[in-house]
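[1] what follows is a protein structure lacking sequence information:
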């Protein structure tokens, strides 16, 4: 029955985009949240009832009580009927309090007994509270084949936020609708009109472009697009779809054709996974590099000192102001004396010359 409903939705949405995988026609297995609703009509299932009205007055939102129960951690989750290739989410927050959803995170999970919060690989999105408020209608890219989705929010000790209106102490579920947009697990593209390539692992692919982002069905495939027709000569390996020379592996054995690593070790004093680093050369460099660095530093320091001293010694002499004509005439017949100092063989001689 569910597959018939999916095919019907596929036909209807092929032109306009991905399929909403949670809808009133029972694509969800169960929906729940981590606290009681503030009012009975604001239960968890209201976030996937197909009603995108963002006002609490219409009883179309899932809302927990933030005023009576100050929760520092809260969650809402949905488990779909089976795994789907989920492209993105459309999250409709309660319009008058969407700022209180700042800092939320989205995780994926696959069974009712999963604990996604314990596995950081399951985190697909985190809203940074330092970047301000979320949008009242927020799109979140998932691009992952999964069965369950978890919305969670926390207010840990020391929590800070740059979103005006955010509650720094407590958090709550205030979700009016979550649209889970995607395709059946082996299809992709808007409208879900295309099948994932069989060369992709489990025939799971990128929801948007169909690439084998989850791996290849053939474990010997050597490239990211799972092609198998690239062959390299002995002693070479594939890197970025081209053949690259191996390092110096032990006993002349070729490196791993997929990774380029020397799985059995390196020749002589070579080190590293790819056997291209010389141990002796590295040891010499460790000895000489500090010496060369010190020499360069001292040379620079001496150069700076010499430069500064030259700048001081080259300070221009200031010329005396020109004397008036009368002063020059008065001094014409007045002798004056200039002391000259001569130094020769360490003896100092002084003479007195009269200048007329």
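    Looks like it came in fine. Just so we're clear, the structure is a prediction, and the values are computed from it rather than from any experiment. Residues are numbered from 1 along each chain as shown.
[2] all contacts plus neighbour counts: C-alpha atoms, from now on.
    Will do.
[3] which residues are in contact with residue 173?
    Listed by C-alpha atoms under 8 Å, 6 or more residues apart in numbering, the contact set of residue 173 reads 33, 62, 63, 64, 74, 75, 76, 101.
[4] kindly recompute the last result at 10 Å.
    33-38, 44, 47, 61-66, 71, 73-76, 93-94, 100-101, 104, 151-153 (C-alpha atoms under 10 Å, 6 or more residues apart in numbering).
[5] in the protein, which spans are helices?
    Ranges of helices in the chain, per DSSP state H, are 2-13, 279-313, 325-330.
[6] now do the buried residues in the last one.
    This points to helix 325-330. Going by neighbour count (16 or more other C-alpha atoms under 10 Å), nothing in helix 325-330 comes out as buried.
[7] and for stretch 167-181?
    For stretch 167-181, the neighbour count (16+ other C-alpha under 10 Å) marks 167-168, 170-181 as buried.
[8] do the same with stretch 180-196
    180-193, 195-196.
[9] let's bring in a second one:
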């Protein structure tokens, strides 16, 4: 019966994953919170999946409130699943009761940990000694940690958290590859060229100048980054351009560019033009720039009107600077 269960577990694990066991092809390093006798952390990554006492790592039974085992993959990988083999004597004289209520966590720096799984097996039940846990995260460190004090240890006058991990298999891809066989490469436009296993979506966002889930679309003429989903520019537009994507040309009559939102010439018009878009022409008799709002200006000699677009007339043979309601204002 035990042989059948062992074969079934192997078949089941083979069906669930087809990723590489990372520690079989790289120099992983394992550490324990404490070591009992010679049952060191190296046993969790030695490739031996036997579950007897001598094949497993073991923390000290000393009343410690917490026990953990940590595997360092040496660099970040894109994880898919983690398989844990816990001590489970074949003659059932030792059951994995200390395996209750553990937590599987991952990290990229050991400063902050992200929980992939938390076991909630009650005291009345025994958890499975082989567990395959989906953990689709990008990480360098994997930690199994517990503060569970098993009531079965009371008969031995033992207290505290204990772990007896025999093997940890960590399956996934290099951080710059994805897919069920790790054959597809993440876009070079992904930050750190890292993407998720399922679709190749960039994990940390896009390099500057690109957008979309896989960062394969190029931002328009944005001065800075563009929105990851829409491609709209998140900062100002280059001088002379406007619009959400900064791809519309401002009126050439604007001075110092135009508003990113609506293209209006908020900084004024070039000499000789007026209006909100600077498309109207100032009067030919303006002695200086005309007002942007209404085109009013000061007139040169010989010109008249608020916009200085009319010339003086000869009345009674005399030159007149201007006429106001047919009344002579000045004579030359």
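    Received, thanks. Because the structure is a prediction, the values reported are computed rather than measured.
[10] could you get me the TM-score between them?
    After superposition, the two chains reach a TM-score of 0.52 (TM-score structural alignment, normalised by the length of the second structure), with 209 aligned residues with a C-alpha RMSD of 3.9 Å.
[11] just to revisit the earlier point, from the buried residues of stretch 180-196 of the first structure, which single one is nearest residue 245 of the first structure?
    Nearest to residue 245 of the first structure, judged by C-alpha to C-alpha, of those is residue 196 at 33.9 Å.
[12] now check the second structure for the residue matching that closest one.
    When the second structure is aligned by TM-score structural alignment, residue 196 of the first structure is paired with residue 186.
[13] any idea how far its match lies from residue 18 of the second structure?
    As judged by C-alpha to C-alpha, to the nearest Å, residue 186 of the second structure and residue 18 of the second structure stand 19 Å apart.
[14] quick one: what's aligned to residue 150 of the first structure in the second structure?
    By TM-score structural alignment, residue 150 of the first structure lines up with residue 143.
[15] which residues in the stretch 51-200 of the second structure form strands?
    Taking DSSP state E, counting those that start in this stretch to define them, one finds strands in the stretch 51-200 of the second structure at 67-86, 103-107, 114-118, 130-134, 138-146, 165-174, 177-178, 184-185.
[16] what span of the first structure is the fourth one aligned with?
    This means strand 130-134 of the second structure. The aligned range for strand 130-134 of the second structure is 137-141, by TM-score structural alignment.
[17] mean per-residue distance, that stretch versus the second structure.
    Superposing on the second structure places stretch 137-141 of the first structure at an average distance of 1.5 Å from its equivalents, by mean C-alpha distance after the TM-score superposition for the first structure.
[18] run through the residues that contact the aligned residue in the second structure for residue 88 of the first structure.
    Under the alignment (TM-score structural alignment), residue 88 of the first structure pairs with residue 81 in the second structure. Counting by C-alpha under 10 Å, 6+ apart, residue 81 of the second structure touches 16-17, 19, 21, 116, 132-137, 169-172.
[19] give me the buried subset of those.
    For the contacts of residue 81 of the second structure, buried by 16+ other C-alpha under 10 Å: 17, 19, 21, 116, 132, 134-137, 169-172.
[20] let me know the closest of these to residue 6 of the second structure.
    residue 132 (14.2 Å).
[21] surely that closest one meets residue 167?
    No - between residue 132 of the second structure and residue 167 there is no contact under C-alpha atoms under 10 Å: 12.0 Å.
[22] for the two, list the residues in contact with both.
    With C-alpha under 10 Å, 6+ apart as the test, residue 132 of the second structure and residue 167 both reach 83, 84, 85.
[23] tell me which of those is nearest to residue 198 of the second structure?
    residue 83 (19.4 Å).
[24] how about that closest one: what's its closest non-neighbour residue?
    Counting by C-alpha to C-alpha, 6 or more residues apart in numbering, residue 83 of the second structure lies nearest to residue 132, which is 4.3 Å off, once chain neighbours are set aside.
[25] any figure for the gap between that neighbour and residue 80 of the second structure?
    Taking C-alpha to C-alpha, one finds residue 132 of the second structure at 10 Å from residue 80 of the second structure.
[26] common neighbours of the two, please.
    Counting by C-alpha under 10 Å, 6+ apart, the shared contacts of residue 132 of the second structure and residue 80 are 17, 170.
[27] what does residue 57 of the second structure correspond to in the first structure?
    Structural alignment (TM-score structural alignment) places residue 57 of the second structure against residue 62 in the first structure.
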